[in-house]
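# With the input below, show me the fold.
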Amino acid sequence: MDYSAFKVPYLAENQIKQQADLIRNKYWDKTIPVDIEKIIEINLGLSVIPLPGLHKNFGFDAFISSDWSYVYVDNDRYFDDTHYKRVRFSLAHELGHLILHQNIYQSLQINSVEDYYRFYDSVPKDQYSYLETQANKFAGYFLVPRNILQVEFAKLKMIKSNMLIKAGLKDVDDHVLIDYMVDDLAEIFNISSHAMQICVDNLDK
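Below you'll find the model as predicted:
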């Protein structure tokens, strides 16, 4: 299949957020962290399939089939607790493709890792980047409901500020304070600190 003319439709940030909020709120039990695997497997009926060598041989953490039946994840990372946060984000990322790119993926005819690699290898790199960026944004909004992040952010900011004052550190720059909070917020939502930093940076947007 020729992917050289592949184009990703533009999606505004608020469109991606709305879609993430809509699908999460339809199935979510309001607990944090969001149980992404339950939503994918129980509510949406997709099968999460650990695939040996997916990352080692192809460089991918996960991919979704064009018929929306399977989400394949790297076997080693799936069963390694040190990669649990990354796997959660990868699953939410693939859900983003299902919600945002359903028509696109159906035309790609991806049903194996070889199919996905052929697509990755031949699609224009700027278009692949747009596709992945949209799915990453979806994952961030899906796993980190912004109304709850705002509450947790305010609570933690007060706690950290009081700790610094007691330690004799006053007038700490907000950016320094936020950097001091990111790891704790990441633990609450069970995502990586890097992903949480992006969520916090866009909290007021």
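# going forward, measure contacts and count neighbours with C-alpha atoms only.
Fine.
# what sits against residue 134?
Counting by Cα atoms under 8 Å, 6 or more residues apart in numbering, residue 134 makes contact with 11, 16, 96.
# Now do the first one against residue 189, distance only.
Look at residue 11 and residue 189: by Cα to Cα, to the nearest Å, they are 25 Å apart.
# residues in contact with the top helix by length along the chain?
In the chain, with assignment by DSSP state H, the single longest helix is helix 146-166. If you take Cα under 8 Å, 6+ apart as the criterion, helix 146-166 is touched by 170, 177, 178, 180, 181, 185, 203.
# Just the element for the residue nearest the centre of the chain, please.
Closest to where the C-alpha atoms of the chain average out (Cα atoms, centre = their mean) is residue 139, at 2.7 Å. Assessed by DSSP states H and E, residue 139 sits inside helix 125-143.
# Buried residues, that helix. List them.
127-128, 130-132, 134-143 (16 or more other Cα atoms under 10 Å).
# How is residue 49 assigned, secondary-structure-wise?
strand (DSSP: H, G, I helix; E, B strand; the rest coil).
# give me every residue that touches it.
Residues counted as contacts of residue 49 (Cα under 8 Å, 6+ apart) are 70, 71, 72, 73.
# Would you mind checking which of the residues you listed is nearest to residue 81?
residue 73 (13.9 Å; Cα to Cα).
# How about the closest one: what's its closest non-neighbour residue?
residue 62 (4.2 Å; Cα to Cα, 6 or more residues apart in numbering).
# picking that back up, looking at residue 11 and residue 189, which one has more neighbours?
residue 189 (20 against 12; other Cα atoms under 10 Å).
# Second chain to compare with the first, below:
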Amino acid sequence: MVFKHYSFNSIRDKADEVRSQYWKGNKIPVDIDKIIEFGFGLEVRPVAGLKSQLDIEGMLSNDLSVIFVDNNMFSDARFESRLRFTLAHELGHLILHREFYESVEFKSPEDWFKLMEGIDQADLSWYETHANEFAGRLLVPPDHLENEIKSLQEDIEKVYKKAKEQGLGEETDKWVQSFVANKISSKFHVSPQTIETRLRREKTTLLK
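Modelled structure (predicted):
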């Protein structure tokens, strides 16, 4: 199975369209639960052992009506940001890869695991990258990302100055990105790693 390849720009456009249509008011954090339940009519169903036994955090049902998620992640508040990203990721698969789900058959998480094992790794990498990009863009609206960065300008200038004093060289931007991500990730209810990825993918200028 060869998945349809999308440009990052087209994926971002689709994520923006979903957010605009199903999350009115342009507020953060984006309520992914509301989008999934009321916008798309999807059920979120926790499954025990999904992660520990199959190394799967989330997956769509074959008929695209249910998102199965690992029960430990679902029931532990410490994993809130991971759960939110997983739900957005699976929604990305639904929107981007519907044709794939309609072309295959599986009845259980075990069947899905075997199906994924049989897919070429290069194709599988694109499949996951597509959904990751969709999830990140959906949960981190670029206008809000820019606003949060602008509010940190004084701190960012200090961090850049300190990095220069310590001679970090080419590592400076990564260091500052990490600082910014740790500062603002809680505003979006995502992980710092998600913010760092958005900063790179959006080619965000940190000093305004």
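# And the TM-score between them?
Once superposed, the chains reach a TM-score of 0.88 (TM-score structural alignment, normalised by the length of structure 1), with 195 aligned residues with a Cα RMSD of 1.8 Å.
# quick revisit: looking at structure 2, name the residue matched to the residue nearest to the centre of structure 1.
Aligning on TM-score structural alignment places residue 139 of structure 1 opposite residue 135 in structure 2.
# surely its match meets residue 92?
Yes: contact criterion Cα atoms under 8 Å: residue 135 of structure 2 and residue 92 qualify, at 6.4 Å.
# so what's in contact with these two at the same time?
With Cα under 8 Å, 6+ apart as the test, residue 135 of structure 2 and residue 92 both reach residue 15.
# show me where structure 2 has helices.
Under DSSP H, structure 2 gives helices at 8-22, 32-34, 40, 50-54, 71-75, 80-96, 98-103, 109-117, 121-139, 142-151, 153-165, 172-188, 192-201.
# Mind checking the ones you listed for the one nearest to residue 2 of structure 2?
Across the helices of structure 2, closest to residue 2 of structure 2 is helix 121-139 (Cα to Cα), at 6.1 Å.
# Give me the angle between that closest one and helix 109-117.
Angle, helix 121-139 of structure 2 to helix 109-117, by axes from the mean of the first three to the mean of the last three Cα atoms, to 10 degrees: 120 degrees.
# Contacts for stretch 64-84 of structure 1 next, please.
Here stretch 64-84 of structure 1 has contacts from 45-55, 60-63, 87, 91, 94, 97-98, 105-112, using Cα under 8 Å, 6+ apart.
# any idea what sits nearest residue 31 of structure 2, other than its immediate chain neighbours?
residue 23 (7.2 Å).
# Looking for the alignment partner of that neighbour in structure 1.
Using TM-score structural alignment, residue 23 of structure 2 sits opposite residue 28 in structure 1.
# before we move on, the earlier item: tell me the buried residues within the contacts of helix 146-166 of structure 1.
Neighbour-count burial within the contacts of helix 146-166 of structure 1 applies to 178, 181, 185; the criterion is 16+ other Cα under 10 Å.
# Pretty sure the residue nearest to residue 73 of structure 1 sits against residue 91.
Yes: using Cα under 8 Å, residue 62 of structure 1 is in contact with residue 91, at 7.4 Å.
# Tell me the spacing between residue 105 of structure 1 and residue 68 of structure 1.
Distance from residue 105 of structure 1 to residue 68 of structure 1, by Cα to Cα: 9 Å.
# now residue 176 of structure 1
When residue 176 of structure 1 is compared with residue 68 of structure 1 (using Cα to Cα), they lie 43 Å apart.
# Of these two, which one has the most company?
Between residue 176 of structure 1 and residue 68, residue 68 has the larger neighbour count (other Cα under 10 Å), namely 20 against 9.
# What lines up with that one in structure 2?
Residue 68 of structure 1 maps onto residue 64 in structure 2, by TM-score structural alignment.
# can you check residue 92 of structure 1 too?
Counting by TM-score structural alignment, the partner of residue 92 of structure 1 is residue 88.
# isn't its match right next to residue 137, touching?
No: taking contacts as Cα under 8 Å, residue 88 of structure 2 lies outside contact range of residue 137: 9.5 Å.
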